[in-house]
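Colleague: Have a look; sequence and predicted model below, questions after that.
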Amino acid sequence: MSSDTYKTDALIAEDIEAYLDKHQHKTMLRFITCGSVDDGKSTLIGRLLYDSKMIFEDQLAALESDSKRVGTQGQDIDFALLVDGLAAEREQGITIDVAYRFFATESRKFIVADCPGHEQYTRNMVTGASTADLACILIDARKGVLVQTKRHSFLCHQLGIKNLVLAVNKMDLIDYDQEKYDAIIADYEEFAKSIGIESFTAIPISGLAGDNITTKSENTAWYDGPTLMEHLEAVEVRSDANLDKPFSMPVQWVNRPNLDFRGFSGLISTGSVKPGDLVRSLPSGKTSTVKSVVTMEGELEQGVAGQSVTITLEDEIDCSRGDVLAAADNPPEVADQFESTIVWMDEDPLVVGRAYWMKIGTQTVSVTVAEPKYEINVNTMQHLAAKTLELNAIGVSEITTDKQIVFEAYADNRALGGFILIDKITNRTVGAGMLHFSLRRAQNVHWQATDITRDDHAAMKNQRPRVLWFTGLSGSGKSTIANEVEKKLALMNRHTFLLDGDNVRHGLNKDLGFTESDRIENIRRIGEVAKLMTDAGLIVLTAFISPFRADRQLVRDMMGEGEFIEIHVDTPLEVAEARDVKGLYKKAREGKLKNFTGIDSPYEEPEDPEIRVNTVAMSPEEAADYVISKILPLK
């Protein structure tokens, strides 16, 4: 090999290394395209991929073949096919799922999400918008501002997207008419102001023809602004804006590969951190000094927003997954009651008072949602009265978590202000939301410590406090068996109290009816009372239909390990109805009694109760003896 050849290879290797280093350190912009159906979102993204040379030759050949098969609007290539990957999308000519695509230019890397325009798939649009720095809202120049344009704009604003581009597409189909373009901009500007959008960048484009996408179009000589690509390359990304905020990092994982190393790993959401900084672990409030900031490449002089790092501390403080490390002198708040905006994303409506899982940052807690203060009409911005939230509805409601969480207002910190709601039974994601502020009563109400503890109360009674939760259909024999069990426990000198469903509705819960939400609130209150009674050292017996698994689980979660004993009084519907001591089934069958469990309201049987009694095979006394045998010993 000659020296000239060696030099040439070395220069090539050096050029490659410089090229890779340059691309590695490019900033990343995440953005979405959204708007109404057929506004040209997929076509625009396809054009961006094509013009930025991000399509391989085999992909281009397949695209040209597919374009000929489906037919195009006088073009050789249907750019939308680059993004519409689902068979159903190609068949219907619409976007259903969120499609993510990557491309890059000389100055920046991009991840773009093509969001569906149909109202039916608004929940998918929220998913794409939740991580975006910019939203490109498309408008069909022939149609102007539509309902879904307003819906998506409102959601983008609520989700904290500061950078908005109004791309008036299909300008070629209105002969690049400036007057029509200006009218659309004026119409949108009026709407934008009404919802609090302070600024946006308007660009006339044609995704199909390529006007003002990557190069200035001669067809719009009257437009003197940037092309879409020029704007995307120049706009500030959120990670840059987050650098000026106080340090915060939700802890994703406690990294302990050996006894000599203990670090806290996570993605820095705001600010920066370096060795020597004083940080606070929340919610405990313990402070320590940063010893090192570590990545796979080694120790850093400083970690900044957007970086995934492991932080080691000088002191051994209590900090685990779900906690938050933050600047000691400017930490986030800690609370358990909030006002929030919720976007409901499930076919089944919100059940007020039901416990859902809430995931916020790396924290997972149980949460209940109060009746909405109002639902927002995205067309008029009116506040509408609402008892619940249906699919795609947007409402403002107060929420309560079962323990304090670390948070910031969503407008200030997405990582600590944005959350999702998960159904505890089906594990479906049912909603997404943004926290606005904590409720003052959450900050002003504190737990009062007492000297006589729960264990002291139990020791004085020489028993272990427990809740014997009898559940079953009306007429199954819950109250009868619970009464027998209490009599037998009394003969054993045990301290008990029986909470019966009908008796409680004469006092504590006399304001509640029998709708699904009222039943949930009925059980929640009973759970709180039962918890207080176990704190007093009592063995509490409850006899309630309690038809929903999620609500029985809510009460179980209030108790200590092994203190909640679920007893399914397993009686077939036909047997319970034949007994019908109170005549309730007859009234329900005649339509005189609404929301009756087993008839027009469901009963969700326990899947794995601690005790199951069959009242067809057992007498009440035999069932009581069986229950007693299962809960022994009592201490």
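Modeller: Received, thanks.
Colleague: Going by C-alpha atoms from here, please, whenever you check contacts or count neighbours.
Modeller: Will do.
Colleague: Output the contacting helices and strands for the longest helix seen in the chain.
Modeller: For the chain, the helix that runs over the most residues, judged by DSSP state H, is helix 3-24. Contact partners of helix 3-24 among helices and strands, from 3 or more Cα pairs under 8 Å, 6 or more residues apart in numbering; DSSP states H and E: none.
Colleague: Helix, strand, or coil at residue 28?
Modeller: Following DSSP: H, G, I helix; E, B strand; the rest coil, the label given to residue 28 is strand.
Colleague: Now for it, how many residues are close by?
Modeller: For residue 28, the count of nearby residues is 17 (other Cα atoms under 10 Å).
Colleague: For residue 82, see how far away it is.
Modeller: 21 Å (Cα to Cα, to the nearest Å).
Colleague: okay, now the one to match up with it:
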Amino acid sequence: MAARSEDPVYKTDALIAEDIDAYLEQHQHKSMLRFITCGSVDDGKSTLIGRLLYDSKMIFEDQLAALEADSKRVGTQGQNIDFALLVDGLAAEREQGITIDVAYRFFSTEKRKFIVADTPGHEQYTRNMVTGASTADLAVILIDARKGVLVQTRRHSYLAHLIGIRNIVLAVNKMDLVDYSRERFDEIVADYRAFAESIGIEGFVPIPISGLAGDNIATKSQTTPWYEGPTLIDHLETVEVDLADTREKPFRMAVQWVNRPNLDFRGFSGQIAAGTVRPGDQVRVLPSGKVSRIERIVTFSGDLDKAVAGQSVTLTFSDEIDCSRGDVIAAAEDPPQAADQFEATLVWMAEEALVPGRSYWLKLGTRTVSATVQPPKYQVNVNSMDRLAAKTLDLNAIGVAEIHTDRDMVFEPYKADGEAAPNTALGGFILIDKMSNGTVAAGMLNFALRRSQNVHRQALAIDKPTRSALKNQTPKVLWFTGLSGAGKSTVANLVEQRLVRMNRHTFLLDGDNIRHGLNKDLGFEESDRIENIRRVGEVAKLMADAGLIVLTAFISPFRAERDMVRAMLDEGEFVEVFVDTPLEVAEERDVKGLYKKAREGKLKNFTGIDSPYEPPEDPDIRIDTTELSPEEAADMIVAKLIP
């Protein structure tokens, strides 16, 4: 062994191992910067990222060989390598020469590690840009020097600022195509500065570059002797991204998981969103408001004496208090707010437009609640910054609207007064379609509505069980749904008669009758139909609280609204009765002549003709009126309701 230790080759291997260990140690402690590239289509975003990967030597030899082959195949002219192909991974992207999806790439320099998101430039993919920007610390706004500031440049800049990105780089690209003109560069910077100031961007760093030629990317270019600022990589390596402001805020942690491996341990796991916590600190669990003290800060590596923003930990309390997923653990002396009505800014991301009044899932932090969006107060024209009147929001639209949730949410304004960094953890949310489970919007909470703070529920001495006991019955809401002419009202009327003969206390809410009074101000547009059902649901809930068996006969064409009413009521209280009648059979009956008018175009938005009906997927009771008479159907419903 002694002889081998003196072997020069053996020593070289040891030195190499030491160098690798030293490199890995240095790399592990580098700071991380997340940034996005955005701007209009063909401004050179993918090419720029490819150049950054190439200049930082993050491309292996086999990748480089494949890249050169792909560049020849797609017919790249005037260069050996098409750097955009490093990032454009989808076949459609390579065929069209555009970015569609968000592409994330990692690279590193001696000073810092980077994760960069290449976001699409086309307007139809703006939602993908929002996804990439949601976790970014810096935005590189690219501008084609030939085209100048475009609508999509303004849109992406507005969104980056709206989301709270404080560090903006204005990369004026393709300077080689304008002969590295200082006058053209200054003109573009002046135009962008005027727009930036109008939307509240306080500062940005302009850099003249050529992603293709590599000018001012990693090294200073001799072609722009008039430019005295940093190269792009120099700026990315040195820009300050400090978590100190987050750590100096009051303590906040949303509970992601209740950790209960055995009867002797109960902890609450999550990532600290803001502030610092130590054993012995007094904390408050929201929205319940219960107070306790931190007993331990548990991690996989052992207990900690202190934990700060960004760390994932498990906290244990000195007291046994109720705390579950979605709750927020906060500094007891400075807790966040809780409310159920807000003003919010929405970026609509779905092909299907916003339906005011429809119930969506709202996910904020680790809590998911049911929420409805009111008609927008206004929509923002990102080109002129004008506030436009709007009844809904279409794909990529940005607007401000009120949001109502079915329970209190713990929140903080996304952009609080006097704070530079946004409160993403408790101020940013997404809306999810209840039927498709697709994300339809990203949102930022502005503030709680005053009425949500000033209007409180009054505790009543007489409750639902007391009223139900007086009537000797269990409250129910029998929700009859089906096409017009299916026989809903007929069957519901027969069911009520049978229940009354059994000394049950009932009330029948019929769709036509309600529209003569409570809902006579509503039409038959989709949003009006939703509001019609919401109001009826609220009335049915009040009647069920009174201990009644409520019967409702409404087309109620949308599953989301029927589910909304089900969510208003106690478990098992909502009974969905699907009066299943084929369209052709209902149309043959046409007692009121409505189908004929709809077919002639005299009656718009008629369910089954030019407005959809979404049949229940798993109704509590299904009635096939082609097989059962109304009397037989009524008998079957009563038998299932009261065995």
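Modeller: Yep, it's here. Worth saying up front: this structure is predicted, and the values here are computed from it rather than measured.
Colleague: quick one on the thing from earlier: show residues contacting the longest helix of the first structure.
Modeller: 106, 108 (Cα atoms under 8 Å, 6 or more residues apart in numbering).
Colleague: Stretch 622-641 of the second structure now?
Modeller: Stretch 622-641 of the second structure is contacted from outside by 486-487, 490-492, 494-495, 498-499, 577-581, 621, using Cα under 8 Å, 6+ apart.
Colleague: check contacts around the residue most central in space within the first structure.
Modeller: Central residue of the first structure (Cα atoms, centre = their mean): residue 420, 0.9 Å from the mean position. Residue 420 of the first structure makes contact with 358, 359, 360, 429, 430, 431, 432, 433, according to Cα under 8 Å, 6+ apart.
Colleague: Kindly report the same for residue 275 of the first structure.
Modeller: So residue 275 of the first structure contacts 289, 290, 291, 292, 293, 301, 302 (Cα under 8 Å, 6+ apart).
Colleague: and the last one, what pairs with it in the second structure?
Modeller: Residue 302 of the first structure maps onto residue 306 in the second structure, with residues paired by TM-score structural alignment.
Colleague: Stretch 373-381 of the second structure maps to which residues in the first structure?
Modeller: Stretch 373-381 of the second structure maps onto residues 369-377 of the first structure, going by TM-score structural alignment.
Colleague: thinking again about what came up before, turn the contacts of residue 420 of the first structure into a markdown table, columns for neighbour count.
Modeller: What follows is the contacts of residue 420 of the first structure, written out as a markdown table (neighbours: other Cα atoms under 10 Å):
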| residue | neighbour count |
| --- | --- |
| 358 | 23 |
| 359 | 18 |
| 360 | 24 |
| 429 | 17 |
| 430 | 22 |
| 431 | 25 |
| 432 | 22 |
| 433 | 25 |
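Colleague: from these, which is closest to residue 392 of the first structure?
Modeller: Lowest distance from residue 392 of the first structure to these (Cα to Cα) belongs to residue 431, with 9.1 Å.
Colleague: Surely residue 554 of the first structure is within a helix?
Modeller: Yes - counting by three-state DSSP, residue 554 of the first structure is part of a helix.
Colleague: Looking at the second structure, name the residue matched to it.
Modeller: Using TM-score structural alignment as the criterion, residue 554 of the first structure maps onto residue 564 of the second structure.
Colleague: Okay, helices next: where are they in the stretch 351-500 of the second structure?
Modeller: Ranges of helices within the stretch 351-500 of the second structure are 424-427, 450-454, 464-471, 488-501, based on DSSP state H, counting those that start in this stretch.
Colleague: which residues in the first structure does the first one match up with?
Modeller: The alignment of helix 424-427 of the second structure onto the first structure (TM-score structural alignment) covers residues 414-417.
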